[in-house]
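*Asks:* Model the structure of this input:
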Amino acid sequence: MKKLLALLLASLSLAGAPAVSGAAGPVVNTIVEPAAPVDPKVEKAVKELLVAMKFRETMGANFQMMLKRMPAMILQNATAGINANTKLTPEEKKAALAKAAVDIPKAIKGMEATFTDPTLLDELNSAMVPLYARHFSAAELGELAKFYGTPIGQKMLKTMPQILGESMQVSQQVMGPRIQKQIEQVVK
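*Replies:* The predicted model follows:
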């Protein structure tokens, strides 16, 4: 089961890659620290920005895209990892592939339940308030909201799902071999 979890996490990291592919730099602190109280003026500005950015709609669409692509990616990664394991005999590989064919759909159902949970978007939306508040002032947030209200801001929002989809393909091409190497080490 640990091996399956490693495969699922590796595949999920590929599925989520576009969300960070346009980031300005590396993520330095991946642990989210408890949020300090947010100034009500800044909180209001963040919420207005998230509405202008259509955050909920965009995240919901991203989740749906991930759910569509995830089963094939996970199965592909699991199959490649099992087949690349030189310690397994052909019979053991066949058994591992059969087990993966049973276990992966079960794991995906659990992920589907997570990604379609109606409270997930509410929680994510709320979690964005302190995040944006740490990085932007109320005035800056207002400027960003104005931008997303402009024609170019709207075009950005409209084309972002396509750009994210294409960046997922690019991310898979770049990251795939590296993740495959890690999967092979876990599956051994």
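*Asks:* When you work out contacts or count neighbours from here on, use the C-alpha atoms and nothing else.
*Replies:* Noted.
*Asks:* now for the helix or strand harbouring residue 70, which elements pack on it?
*Replies:* According to DSSP states H and E, residue 70 maps onto helix 55-84. With contacts defined as 3 or more C-alpha pairs under 8 Å, 6 or more residues apart in numbering; DSSP states H and E, the packing partners of helix 55-84 are helix 2-15, helix 90-115, helix 118-135, helix 151-187.
*Asks:* do you know which of those lies nearest residue 51?
*Replies:* helix 118-135 (9.7 Å; C-alpha to C-alpha).
*Asks:* got the contact list for that closest one?
*Replies:* Here helix 118-135 makes contact (C-alpha atoms under 8 Å, 6 or more residues apart in numbering) with 35-38, 42-43, 46-47, 50, 55-56, 59-60, 114.
*Asks:* Next: stretch 14-22.
*Replies:* 66, 69, 70, 164, 165, 167, 168, 171, 172, 175, 176.
*Asks:* if you set the cut-off to 6 Å instead, what comes out?
*Replies:* Defining contact as C-alpha atoms under 6 Å, 6 or more residues apart in numbering, one finds that stretch 14-22 is touched by 66, 164, 167, 168.
*Asks:* let's see this one next to it:
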Amino acid sequence: MKKFVACLTASLALLGAPVVVHAQAPDAAATAAAQELFESMHYRSLMVDMMRQMSQNLSQTIRPMLEAAINNDKTLSAEQRKLALGKIDSKLPQINQVMAEFLNDPTLVDEMMAQAVPLYARNFTADEIRQIAAFYRTPVGAKMLAVMPKLAAESMQSSQQLMIKRTQSMMQKLIEAMQD
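*Replies:* This is a model prediction of the structure:
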């Protein structure tokens, strides 16, 4: 079980590992426009809602991954597998709590926003960002903002199901590689 948690943690870290980009500092006007865009989009609120959705769906995501990893671990005897599967119910609340605290940390959203502003500012001109902001002030843009959390939640759920399927075979390969 400890091996699995280590593998899961490493896998999640690799999936979310940042790509180092050495870029010029963004234009000050574009940075200001990006900040205004995020305010008009209620970006902070959207991100908080998205993190809350992720936090609420943890059990549905983690349990199948844990079960698959345990069931696919060829090093476990039937008895060890049974014990490990039995521990899921007792350990899942702890795992969920740790991950929920991580996802619901308000500084996480602050840090994400601090990283997103320069990304927009480097990839769009100030004028382009203002045009995007103008779109979000239209009825269709406002609807998009209102529907975005639902779309993100549904997209995340379908992506998680896909990732669970793909992660199972990856985890088996990782377990086999660790045995060599």
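*Asks:* Any idea what the TM-score is?
*Replies:* The TM-score (TM-score structural alignment, normalised by the length of the second structure) is 0.82; 175 aligned residues with a C-alpha RMSD of 2.8 Å.
*Asks:* re earlier: out of the helices and strands packed on helix 55-84 of the first structure, nearest to residue 31 of the first structure?
*Replies:* helix 118-135 (12.2 Å).
*Asks:* Read off where the closest one ends up in the second structure.
*Replies:* Under the alignment (TM-score structural alignment), helix 118-135 of the first structure falls on residues 106-123 in the second structure.
*Asks:* tell me which residues in the matching stretch are buried?
*Replies:* Using 16 or more other C-alpha atoms under 10 Å as the test for burial, stretch 106-123 of the second structure gives 109, 113, 116, 117, 118, 119, 120, 121, 122.
*Asks:* Quick check: the second one vs residue 58 of the second structure, distance?
*Replies:* When distances are taken as C-alpha to C-alpha, to the nearest Å, residue 113 of the second structure and residue 58 of the second structure turn out to be 23 Å apart.
*Asks:* Same check on residue 65 of the second structure?
*Replies:* 11 Å.
*Asks:* Out of these two, name the residue with the larger neighbour count.
*Replies:* Neighbours were counted for residue 65 of the second structure and for residue 58 using other C-alpha atoms under 10 Å; residue 65 has more, 20 against 17.
*Asks:* Quick one: neighbours of the equivalent of residue 96 of the second structure over in the first structure, just the number.
*Replies:* Taking TM-score structural alignment, residue 96 of the second structure has residue 108 as its aligned residue in the first structure. Using other C-alpha under 10 Å, residue 108 of the first structure is surrounded by 16 other residues.
*Asks:* Check residue 12 of the second structure too.
*Replies:* Counted with other C-alpha under 10 Å, residues neighbouring residue 12 of the second structure total 11.
*Asks:* Also residue 184 of the first structure?
*Replies:* For residue 184 of the first structure, using other C-alpha under 10 Å, the count is 20.
*Asks:* hang on, the earlier thing: of the helices and strands packed on helix 55-84 of the first structure, which stretch is the most buried?
*Replies:* helix 2-15 (a mean of 19; mean count of other C-alpha atoms under 10 Å).
*Asks:* re earlier: now render the helices and strands packed on helix 55-84 of the first structure as CSV, adding distance to residue 83 of the first structure.
*Replies:* Putting these into CSV (distance: least, C-alpha to C-alpha, whole Å) gives the following:
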stretch, distance to residue 83 of the first structure
helix 2-15, 13
helix 90-115, 6
helix 118-135, 36
helix 151-187, 9
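*Asks:* how about those, which one is nearest residue 145 of the first structure?
*Replies:* Closest among these, once you apply C-alpha to C-alpha, is helix 151-187, at 9.0 Å.
*Asks:* can you pull the contacts of residue 166 of the second structure?
*Replies:* Here residue 166 of the second structure is in contact with no residue (C-alpha under 6 Å, 6+ apart).
*Asks:* any idea how far the match of residue 96 of the second structure is from residue 52 of the first structure?
*Replies:* Counting by C-alpha to C-alpha - residue 108 of the first structure and residue 52 of the first structure are separated by 32 Å.
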